[in-house]
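Student: Pasted the sequence and its predicted model underneath.
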Amino acid sequence: MSLTLNDIRKSFHQGDTEVAVLKGLNVSIEPGQIVSIVGQSGSGKSTLLSILAGLERADRGDILVDKVNLTPMTEQQLTLFRAQNISIVFQQYHLIAHLTALENVALALEILKMEDAKKRAEESLRELGLGHRLNHFPSQLSGGECQRVAIARALVVKPRILLADEPSGNLDTHTGDKVMDVFFDVVRKHNITTILVTHSESLAKRCQRVLRLEEGMLKDQ
């Protein structure tokens, strides 16, 4: 899926003061491209990702996904579109403690009422190298394994766009590198348009394209 941003603007109010975070972003991302967004803390990276995910509305501007404009959609339409096309991986794993790895991943399919949820969940976990951890609970998994379960959950619905917010941020460098090796292998295999927000310059450079968010503007680095 291609993704185009036209004049995306977002401000927040702090008391009587309006603070402009995004000041007219314009960018086009090609189908299957893996793009990183870097910038200082507070620059608006996570805000931008929330807007792309439809979790937050921009004040102005258009978001086009394969020429479908998300901006005029109702909340119900946006929720349905997101469920069918977009997945998100967060820095926090957000796994359900009383469900096994298999059940956590299958739940994403069950919510969408998709068939063969357990079978597809198992395939996704095996692809992430967790075939031996299917019936383990989050408390029995390492941090790296928990994040791979979260990635499997995001990918099992076969999204056309994947958004990732500091996916290795809670992991040590060695574990984070191993998790991201698998991450990049899988998104390339399935040709998923991927946007990765990160503070890590080295991780950003592993992507095909690096965009820097600075002073409310987005530019190629």
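Tutor: Received the coordinates, thanks. Numbers count the residues shown, from 1 in each chain.
Student: from here on, contacts and neighbour counts on C-alpha atoms
Tutor: OK.
Student: residues touching the residue nearest to I8 when sequence neighbours are not counted, list them.
Tutor: Distances taken as Cα to Cα, 6 or more residues apart in numbering place G61 nearest to I8, at 4.3 Å, with adjacent residues excluded. Neighbouring residues of G61 by Cα atoms under 8 Å, 6 or more residues apart in numbering: L5, N6, D7, I8, R9, G24, T71.
Student: G61 should be in a strand, yeah?
Tutor: Yes. Counting by DSSP: H, G, I helix; E, B strand; the rest coil, G61 falls inside a strand.
Student: What separation do you get for it and L80?
Tutor: Note on G61: its distance to L80, by Cα to Cα, to the nearest Å, is 21 Å.
Student: List the buried residues for stretch 18-31?
Tutor: Residues V21, L22, K23, G24, L25, N26, I29, P31 are the ones in stretch 18-31 that count as buried (16 or more other Cα atoms under 10 Å).
Student: Adding secondary structure, write the residues you listed out as JSON lines.
Tutor: JSON lines is the format used below for the buried residues of stretch 18-31 (three-state DSSP):
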{"residue": "V21", "secondary structure": "strand"}
{"residue": "L22", "secondary structure": "strand"}
{"residue": "K23", "secondary structure": "strand"}
{"residue": "G24", "secondary structure": "strand"}
{"residue": "L25", "secondary structure": "strand"}
{"residue": "N26", "secondary structure": "strand"}
{"residue": "I29", "secondary structure": "strand"}
{"residue": "P31", "secondary structure": "coil"}
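Student: putting a second one here so we can go through both:
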Amino acid sequence: MTRPSLLLLDLDGADGEALDLVRAARRRCRVVRFANSPERARLDPEVDAVVSSARIGVAKPDPEAFRRALRVLQHSVSATLLCDEDPENVAAARGLGIDAAHVPTARALREALSARGLLDEQSTVDHDQSEQDGALIVLSDKEDAHRLAAELEQSGWAPCAVHRDMLAGEDDAEDADWVVELRTAPDGTPAGAHLAELTELADREEGFVTGMN
């Protein structure tokens, strides 16, 4: 199997072993928790970003939920792996051509990740190489996005560009998200190396953060 560059996870019952597996996979690909609930989960500190179906307006297993999530994350179907505890979500993802695995246990998760090279100890892809260069702060309100961009720019972040991202049709203004693009932190390091700090800012604005190359 081809090694995915994006791992979508929904593991409500994640235990210590599952968390260790997620940490190992994160050294080899981008990891995002994709769940219907917007509530915080034990898995959140171990992933690069969190996308909730409540946030994007469509719940799994509706295929549109997967389309919107990948659009927000700016990622392709062919390079994505979904690991989910719900077989209906797995079936829906597969219907779109997404590689998906039903993982009701840590053992099933280990097998799914190992089969796709995400737990290969001989991998030449290390953690530093897999980190994202930039970051996107995704908010639902235009004014909030511009205000936050101005605050970040004053603090030394760059370029703090604000983009409109349509999750549905181009004419559906209600489904528009506003994205603050960041490439460089005030200390000159890549913005993607500061996802934890940026996530705190996004949480304050009821948004979320994702890394980008």
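Tutor: Noted; the coordinates are in hand. Quantities reported herein were computed from a predicted structural model and do not represent experimental measurements.
Student: Got a TM-score for the pair?
Tutor: Remark: TM-score between the superposed chains equals 0.27 [TM-score structural alignment, normalised by the length of structure 2]; 98 aligned residues with a Cα RMSD of 5.7 Å.
Student: returning to what we had before: and the contacts of G61 of structure 1, which of them are buried?
Tutor: Using 16+ other Cα under 10 Å as the burial test, these include L5, D7, I8, R9, G24, T71 as buried.
Student: between those, which is nearest S202 of structure 1?
Tutor: Set against S202 of structure 1, the nearest of the buried ones among the contacts of G61 of structure 1 by Cα to Cα is L5 (25.6 Å).
Student: Could I get the full set of strands for structure 2?
Tutor: Here structure 2 has its strands, by DSSP state E, at 6-10, 30-35, 49-52, 80-84, 99-102, 134-139, 158-166, 176-184, 208-212.
Student: Pull out the buried positions in the fifth one.
Tutor: When burial is assessed from 16+ other Cα under 10 Å, strand 99-102 of structure 2 yields the following buried residues: D99, A100, A101, H102.
Student: What's the local residue count around the spatially closest residue to A100 of structure 2 that is not a sequence neighbour?
Tutor: What sits nearest to A100 of structure 2 in space, not counting adjacent residues and going by Cα to Cα, 6+ apart, is L82, at 4.5 Å. Residues near L82 of structure 2, counting by other Cα atoms under 10 Å, number 26.
Student: Report the contact partners of L82 of structure 2.
Tutor: By Cα under 8 Å, 6+ apart, the contact set of L82 of structure 2 is L7, L8, L9, V90, A93, I98, D99, A100, A101.
Student: these two touch, right, the third one and T80?
Tutor: No. If you go by Cα atoms under 8 Å, L9 of structure 2 and T80 don't touch, sitting 10.7 Å apart.
Student: intersection of neighbour lists for the two?
Tutor: Listed as contacting both L9 of structure 2 and T80 by Cα under 8 Å, 6+ apart is no residue at all.
Student: hmm, back to that, what's the farthest-apart pair in the contacts of G61 of structure 1?
Tutor: So, those by Cα to Cα: farthest apart are G24 and T71, at 14.7 Å.
Student: V179 of structure 1 sits in which helix or strand?
Tutor: According to DSSP states H and E, V179 of structure 1 maps onto helix 173-189.
Student: Same question for that helix: list its buried residues.
Tutor: In helix 173-189 of structure 1, counting by 16+ other Cα under 10 Å, buried: T175, G176, V179, M180, F183, V186, V187.
Student: And for the fifth one, nearest residue in space, chain neighbours not counted?
Tutor: To tie it back to what came earlier, the one meant is F183 of structure 1. Distance criterion Cα to Cα, 6+ apart; nearest residue to F183 of structure 1, sequence neighbours excluded, is I151 at 7.5 Å.
Student: ranges for the strands of structure 1?
Tutor: For structure 1, applying DSSP E gives strands covering 3-14, 17-29, 34-38, 60-65, 68-69, 86-89, 161-165, 193-197, 209-214, 217-220.
Student: The longest one to strand 209-214, inter-axis angle?
Tutor: Calculated by axes from the mean of the first three to the mean of the last three Cα atoms, to 10 degrees, strand 17-29 of structure 1 forms an angle of 170 degrees with strand 209-214.
Student: neighbours of the residue nearest to F183 of structure 1, just the number please.
Tutor: Residues lying near I151 of structure 1 (other Cα under 10 Å) number 27.
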